[in-house]
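Undergrad: Sequence and computational prediction follow.
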Amino acid sequence: MRPSEHLETAATPFASSVLDGPFDGVARVEGTFPDWLRGRLVRTAPAIFEQDGWRANHWFDALGMLYSFEIETSNRVSWMQRLLDSEVSRAAQRGRAPYAMFGTPIRRSMLRQLVEPIPVSTDNANVNIVSMGSDWVAMTETNRQLSIDPETLATRGHVVYEDGLPGGMWMTAHPHFDVDRNVAVNVGTIVGARSELVVYEHTPGVRRRTVVGRVPMRRLPYVHSFGLTRSSAVLIAHPFDVSPLSLLWSNRFVEHYRWRPEQGTRLHVVDRATGASRTVEAEPMFVFHTVNTFEQGDDLIVDVLAYRDPEVVRRHMRIEGLRQGVPGLLPQLTRLRIRPGRQRADVEQLVDGGFEFPSIHYRRQSGRPHRFVWGAAIAPARGDAGGMGIVRVDVERGERQSFAGGSFTLGEPIFVPRPGGTAEDDGVLLSVGADNAAKSAKLIALDARSIEPIAEATIPVPLPLGFHGSFQRSAR
């Protein structure tokens, strides 16, 4: 497998140096990782943009790879990278792509289209990887997920659910975890004569899902994430949506969708106890990521990162946009307030300056009021320290701090709390960055309070900029 030559001319963190098989080694450590920080960070990322005549046309479609950093001691970190073994990857090695992908043309014969009107969805799980009990699951935004061995990064096979939900139901790559009840909660999209969004839950590691609630839909929104409290799930139906019938055609997935701002945004609030739902309207916006959702008195608060429109996914993340460098991921931290008895949500921007890939003290604050949010400032707003780095936002004070990545493009920060800590920001942030010019990458640990570096582990491989991952503490 060769690198992404058609992107290497641009100084972007997208071209991978992966050639074949797993690579591993010991990183060069500077500084000292905290004594209490032991464990493995596993991430998935779009990595290979072309292979044997096949080319990805969109960031979301590049063939996935997995990589991990294991913090073994305060000054020893091992690393590993391995290509995701998917059906899409194997087809690409033959120069074929007969799968429904996000922004890359489907190569299907007319006969195949007649026999199979709805194309098989991609299993290129390059969006997120989460720990589900003893299982690790690599996810994309289709009905197909992959089970992963976190120690070797080997692909074990497809995740098969044993319940009555349709096998073709798309699932988001951002499940929530209700720690108090020990259940994973997610949203599925069912396309058919009765299209609907489905909220479901299951015990982590158990592949039998229970339906919590259903919301019938005439047009289906692009659902990337959702909000969750102890009592409600909040589905964000922004006006970037699709007629289910159009999905019968073999277009690129994103080309089915239309931006209809005159329709506004609809927030579907699903009661987790009864399954009943109510709908509240809001101004038009495009949302990839929710930050947190919680009750404040009688009000329901949904904090999101909101774009004005979906151009970031329709245009900036296409190959033509990536050649210009890292796309400007600058949505605004926005609060949606749903008041009892009102049909329209209040909208408030919480802080100046955009960022993406939000992180909170999830185990403690998810579904509860939070004060701090961390994220990656991809192409930071004027006034930041410069570079592509990490931000910390104090929601209560409306203040923002920044750490510049310098020549490194730093991705999603993951908050790891200090054992025994009582403060919301008592812990470290783990982020992975790449410097393509220097052909290197690093894992950096930042103090979550000051966002100053504590330690970093550098490897001689320019890992591609990815989306999401998970950290699991070591058992020993």
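TA: Nice, thanks for sending it over.
Undergrad: Please count neighbours and contacts with C-alpha atoms only from this point.
TA: Will do.
Undergrad: what residues does stretch 139-157 touch?
TA: 42, 66-67, 80-82, 84-86, 121-129, 135-138, 158-159, 167-173, 224 (CA atoms under 8 Å, 6 or more residues apart in numbering).
Undergrad: I meant stretch 229-241, not that one.
TA: Applying CA under 8 Å, 6+ apart, the external contacts of stretch 229-241 come out as 178, 199, 219-223, 225-228, 257-261, 263-273, 284-287, 293-295, 310, 366-368.
Undergrad: Quick one, which of the residues you listed are buried?
TA: Among those, those scoring as buried are 178, 199, 219-223, 225-228, 257, 259, 261, 265-272, 284-287, 293-295, 310, 366-368 (criterion: 16 or more other CA atoms under 10 Å).
Undergrad: quick one: the strands in the stretch 351-476 of the chain?
TA: For the stretch 351-476 of the chain, the strands defined by DSSP state E, counting those that start in this stretch cover 356-359, 372-377, 389-394, 399-403, 409-410, 414-417, 427-435, 440-447, 453-459, 468-473.
Undergrad: Just name the most buried of these.
TA: strand 409-410 (a mean of 30; mean count of other CA atoms under 10 Å).
Undergrad: And it, what does it pack against?
TA: strand 389-394, strand 427-435 (3 or more CA pairs under 8 Å, 6 or more residues apart in numbering; DSSP states H and E).
Undergrad: Let's see that with 7 Å instead.
TA: In terms of contacts (3 or more CA pairs under 7 Å, 6 or more residues apart in numbering; DSSP states H and E), strand 409-410 is packed against strand 427-435.
Undergrad: packing partners for the strand it packs on?
TA: Against strand 427-435 (3+ CA pairs under 7 Å, 6+ apart) you get strand 409-410, strand 414-417, strand 440-447.
Undergrad: one more structure, for comparison:
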Amino acid sequence: MLKSNNFQLGLTTLEQEITLEQLSIQGEIPLWLNGSLFRNGPSKFEVGNQQYRHLFDGLAMLHKFTFKEGKVSYRNRFLRSETYRKNLKAGKICVDEFATSINRSIWQNVGSLLNLEISDNNNLNIAQIAGHFLAITGSANLIEFDPYTLETLGKFDYTDNIPGLLTTGHPQRDFEKQEIINFTTDISQNSTYNIYRLFFGETTRQLITSIPVAEPAYIQSFALTENYIILPEFPLLTNPMNLISQKLKGKPFIDNFNWKPEKMTRFLVINRKKSELIGIYETEACFALNQVNAFENQDEIILDLCAYPSHVINDYYLSNLRNTQECKLSKPELRRYKIALSSKLVNYELLSEQFLEFPQINSEKCQSKKYQFVYGVGFAQERHNDFFNQLLKIDIIKQKVSRWYEEGCYPGEPIFVPQPNSEQEDEGIVLSLVLDGNQSNSFLLILDGHSFVEIARTKVPHHIPFGFHGQYFQGIFENSHA
């Protein structure tokens, strides 16, 4: 049960859009930090007198902090998707979201089967494809925005025809092979997972393989090693025929999925060179939203993720999060799964006693390789039943934990930015957008990646609602048309 309500501000709407050419800075920003941090997340939780039901439903807003010569600027803009425009024009919720469905008659529900409308309210993450900056989510809809002004430019399409209405908001970038790996889920009479690669600078995806699946799973992220792609299929499953019946009943998207722990968790392993599924490896039921990293150790695949014993979608209904007396929030374990390719044995161990979510590593140096440090958010012992309220750096080799904690503050996903020409894995800085429940605003926190000591912070004049993910890009500055 959560005992503090300082975090409730992070669940309230931010309407204001502003541009601030220079923020005040407490501390000193490294001069080598020249680029922009983009953040994505829900910012509007109601339209007219209608409320969204889930944290994943809120209308998307983009935020950008730009660093140049020790100074920082800020701007934010709503993502003006078709969903956003329709809703605001009508003054009510007009498009179904992840856990919110609009009121229709039975005949309107029948009609909706013939004209399937998937929301383009892309509030999960940021991606860069061939120079295009995109707001992305778990649907195949992609929305392009201007990286300087944050203005919405419109729909972005790949120049291919790989099917699938669903995807993940966590495409994996292989810096050595210069390619992006992701997959789509095509839910139909003959459902498939369609795994593809996209070479840097291109907009045409290449299908690696399609895997038939009777009951597609809800999958938010996956793992990548040098030679393998690993799809973790958690037993939160849907049946295509059930989708139709639920659609007729006016049920929202996530209500089509059922938790079936008896089906177990399955790791689908695809050989990247042979472009084929080489095996399905089963273990006890679990659930995860975010992977940490994966790499190979002889005949084993090592896969680290933030795992829960059951699915946690229900934790993030706003009715639960806003209930300060009875709110329940599941705790994610930092688990290491070992998948033995020849024997098909799967087992796991805890990498830390600390609960960890929104994990980040030095991906440019350690993606798909052995690594030592993981950063994330967790729960401070001072208020362990609170919302995510501390930042963690975990040394998984030496079992050393460093943390940042400030009473009444709620940090978001930490983004690691390596220092140019750095040699050490943790040589760089960590950026985290923090909700200050004491001052009713937010600030960007900058920590030293090695010592995990605060070196600077810069405040914005308003609160920023809890977001999900973001990306840092080197060399994106404000310019004359901003």
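TA: Ah, there it is. Not measured: the values here are computed from a predicted model.
Undergrad: Tell me how the two chains score on TM-score.
TA: Here the TM-score for the pair of chains, by TM-score structural alignment, normalised by the length of structure 1, is 0.92; 462 aligned residues with a CA RMSD of 2.1 Å.
Undergrad: helix/strand/coil for C94 of structure 2?
TA: Under DSSP: H, G, I helix; E, B strand; the rest coil, C94 of structure 2 falls in the coil class.
Undergrad: Leaving out chain neighbours, which residue sits closest to it?
TA: Spatial nearest neighbour of C94 of structure 2, excluding adjacent residues (CA to CA, 6 or more residues apart in numbering): N87 at 5.4 Å.
Undergrad: what do we get in structure 1 for that neighbour?
TA: Applying TM-score structural alignment, one finds that N87 of structure 2 aligns to A92 in structure 1.
Undergrad: any idea how far that match is from V198 of structure 1?
TA: Distance check for A92 of structure 1 against V198 of structure 1: by CA to CA, to the nearest Å, it reads 32 Å.
Undergrad: again with V304 of structure 1
TA: 21 Å.
Undergrad: and if you look at V127 of structure 1?
TA: V127 of structure 1 is 21 Å from V198 of structure 1, by CA to CA.
Undergrad: same check, this time on V187 of structure 1
TA: 5 Å.
Undergrad: who's more crowded, those two?
TA: V187 (29 against 23; other CA atoms under 10 Å).
Undergrad: which residue ranges form the helices in structure 1?
TA: 5-8, 87-92, 110-115, 311, 319-322, 362-365 (DSSP state H).
Undergrad: Could I get those helices in TSV, plus columns for distance to T152 of structure 1 and mean neighbour count?
TA: Listed next are these as TSV, based on distance: least, CA to CA, whole Å; neighbours: other CA atoms under 10 Å:
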stretch	distance to T152 of structure 1	mean neighbour count
helix 5-8	28	16
helix 87-92	18	18
helix 110-115	37	11
helix 311	37	12
helix 319-322	31	18
helix 362-365	27	16
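Undergrad: can you list those helices in a markdown table and add distance to P460 of structure 1?
TA: Formatted as a markdown table, these follow (distance: least, CA to CA, whole Å):
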| stretch | distance to P460 of structure 1 |
| --- | --- |
| helix 5-8 | 17 |
| helix 87-92 | 25 |
| helix 110-115 | 44 |
| helix 311 | 34 |
| helix 319-322 | 23 |
| helix 362-365 | 32 |
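Undergrad: before we move on, back to that, among the helices and strands packed on strand 427-435 of structure 1, which is nearest S74 of structure 1?
TA: strand 440-447 (11.5 Å; CA to CA).
Undergrad: That closest one to strand 389-394, inter-axis angle?
TA: 20 degrees (axes from the mean of the first three to the mean of the last three CA atoms, to 10 degrees).
Undergrad: Was I right to think the residue nearest to C94 of structure 2 contacts I93?
TA: Yes: using CA atoms under 7 Å, N87 of structure 2 is in contact with I93, at 5.2 Å.
Undergrad: Ignoring the adjacent residues along the chain, who's closest to P119 of structure 1?
TA: With CA to CA, 6+ apart, the residue lying closest to P119 of structure 1 is A100, at 5.6 Å.
Undergrad: nope, S147 of structure 1 is what I was after
TA: Counting by CA to CA, 6+ apart, the residue nearest S147 of structure 1 is V137, at 4.7 Å.
Undergrad: neighbours of that neighbour, just the number please.
TA: 26.
Undergrad: Aligned counterpart of it in structure 2, please.
TA: Match for V137 of structure 1 (TM-score structural alignment): L134.
Undergrad: Who are the contact partners of its match?
TA: 126-128, 142-145 (CA atoms under 7 Å, 6 or more residues apart in numbering).
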